[in-house]
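J.: Make a model of this:
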Amino acid sequence: MNEERVVLVDEGGRYAGTAAKAAVHTADTPLHLAFSCYVFDPAGRLLVTQRAHGKRTWPGVWTNSCCGHPGPAEELPEAVRRRLSEELGLTVDRLDLVLPDFRYRAVMDNGVVENELCPVFRATTAGGAGEPDPAEVADTRWAVWDTFAADVLSGQAEVSPWCRWQVEELDRLGSDPESWPVAGEHELPPAARHR
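T.: Just a heads-up that it's a prediction; the model follows:
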């Protein structure tokens, strides 16, 4: 079985090699390429997920629909669709890039660091919540975006740090997720563009 690897990037978002995913998340995590996705149903509700309790980073914490890392030879939209299928058993009808250059660094209480260049996508699905992989997802729920965003922004809803920061930026795009402007591929960091 092949070892899963992540794409390392420099401060300019350019390709800087690869590293084993299992060895990356430490107290000295190098900057690497990732993605986040916010999945909406036809009624405009957001799928919110609780990270599995066995996850290395932020176990048991509620967050956006799906996160992951593209493989070294994998296009970013393909990686998003792959992880939505693997983690949630979901197929999406539409996938749009909305925050092309989101970046964050967060430190857990135990010193483990997340350090990611993490473009954010909006997706729509006609199906339900799918069948989550219990190794990745402990629970799911559908939320009304306005209520979810307001609770996150007020601190009433405890979510992962990246989700909190992403909601701040998404809220600035507008209160209706359908109206969020779609970014172009050219706005992505160089390492995340079509190769």
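
J.: switch to C-alpha atoms for all contacts and neighbour counts from now on
T.: Noted.

J.: who touches the residue most central in space within the chain in this structure?
T.: Geometric centre of the chain, nearest residue: residue 36, 1.6 Å, by Cα atoms, centre = their mean. By Cα atoms under 8 Å, 6 or more residues apart in numbering, the residues touching residue 36 are 64, 65, 66, 67, 68, 80, 118, 119, 120, 121.

J.: Tell me the spatial nearest neighbour of the fourth one, not counting adjacent residues.
T.: With sequence-adjacent residues excluded and distances taken as Cα to Cα, 6 or more residues apart in numbering, residue 67 is closest to residue 36, at 4.4 Å.

J.: Another sequence for comparison is provided below:
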Amino acid sequence: MRGRMSTMGERIVLLDEAGQDIGTAPKAESHHGDTPFHLAFSSYLVNADGLVLLTQRAHDKRSFPSVWTNSACGHPAPGESLRAAVTRRVKDELGLAVTDLTLVLPEFVYRAEMRGVVEHEWCPVVRGRVTGEPVRDPAEVEAFAWRDWDGVRALLDDPSASPWFVEQMGYLVPLGSPLEWPAADPSLLPPAVLW
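T.: Prediction:
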């Protein structure tokens, strides 16, 4: 129940179209059919063998249950840096310590809907390195799999892939394998968050 306990009082950072902080809202009450534009992140975790961790969201999650996606997603808390948010969420969801964080897609924005729940996020994409095996929080992660880059790209043809993963891969595939992804300029992040 790590995830359930840690997200009960969690607040998301609301954004205007320019990425400026315009306030906060309770996370638990903010994801619905008219979800406000807010700050989030996606991470891709790579191990020493160059394999990427894919995760399946828990079946009972309110937003986008059971979809397969990138390693971990989350929301920076008000005043929390992007690096700190990724580190916190990877530890909470997967029991892993993440190192060597690299900002890859600072300007990724998407909107998606599933079963009446909308995600509408400015969602920077980050790569990190991890060692060891995940110890998943079952309230957040149903299953996980380590895949080589060809295996990650194969998920694009799977109807269970998350819409944000599919959109992100449109930008990531041309960059090569994850260990080749170049670092992006942190000044391109929304003004509401520090790297």
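
J.: re earlier: the residue nearest to the centre of structure 1 -> structure 2?
T.: Aligning on TM-score structural alignment places residue 36 of structure 1 opposite residue 42 in structure 2.

J.: Report the mean distance between the strand or helix carrying that match and its aligned residues in structure 1.
T.: Here residue 42 of structure 2, judged by DSSP states H and E, is contained in strand 41-46. Once the two models are superposed, strand 41-46 of structure 2 sits on average 0.3 Å from its counterpart in structure 1 (mean Cα distance after the TM-score superposition for structure 1).

J.: State the next helix or strand along the chain beyond that strand.
T.: Sequence order places strand 52-57 as the next helix or strand after strand 41-46 of structure 2, per DSSP H and E.

J.: Check the offset of that next one from the chain's centre.
T.: Relative to its chain's centre, strand 52-57 of structure 2 lies at 10 Å (Cα atoms, centre = their mean, to the nearest Å).

J.: Can you give me the neighbour number for residue 68 of structure 2?
T.: Counted with other Cα atoms under 10 Å, residues neighbouring residue 68 of structure 2 total 25.

J.: For it, what is the corresponding residue in structure 1?
T.: By TM-score structural alignment, residue 68 of structure 2 lines up with residue 62.

J.: swap in residue 81 of structure 2?
T.: Aligned partner of residue 81 of structure 2 by TM-score structural alignment: residue 75.

J.: Without its sequence neighbours, what residue ends up closest to that match?
T.: Residue 75 of structure 1 sits nearest to residue 194 (Cα to Cα, 6+ apart), 6.2 Å away.

J.: wait, is the one you found part of a helix?
T.: No. The assignment for residue 194 of structure 1, made by DSSP: H, G, I helix; E, B strand; the rest coil, is coil rather than a helix.

J.: From residue 162 of structure 1, how far off is it?
T.: Using Cα to Cα, to the nearest Å, residue 194 of structure 1 is found at 25 Å from residue 162 of structure 1.

J.: what about the residue nearest to residue 179 of structure 2 when sequence neighbours are not counted, neighbour count?
T.: Closest residue to residue 179 of structure 2 apart from its sequence neighbours, by Cα to Cα, 6+ apart: residue 50 at 7.1 Å. Neighbour count of residue 50 of structure 2, defined by other Cα under 10 Å: 16.
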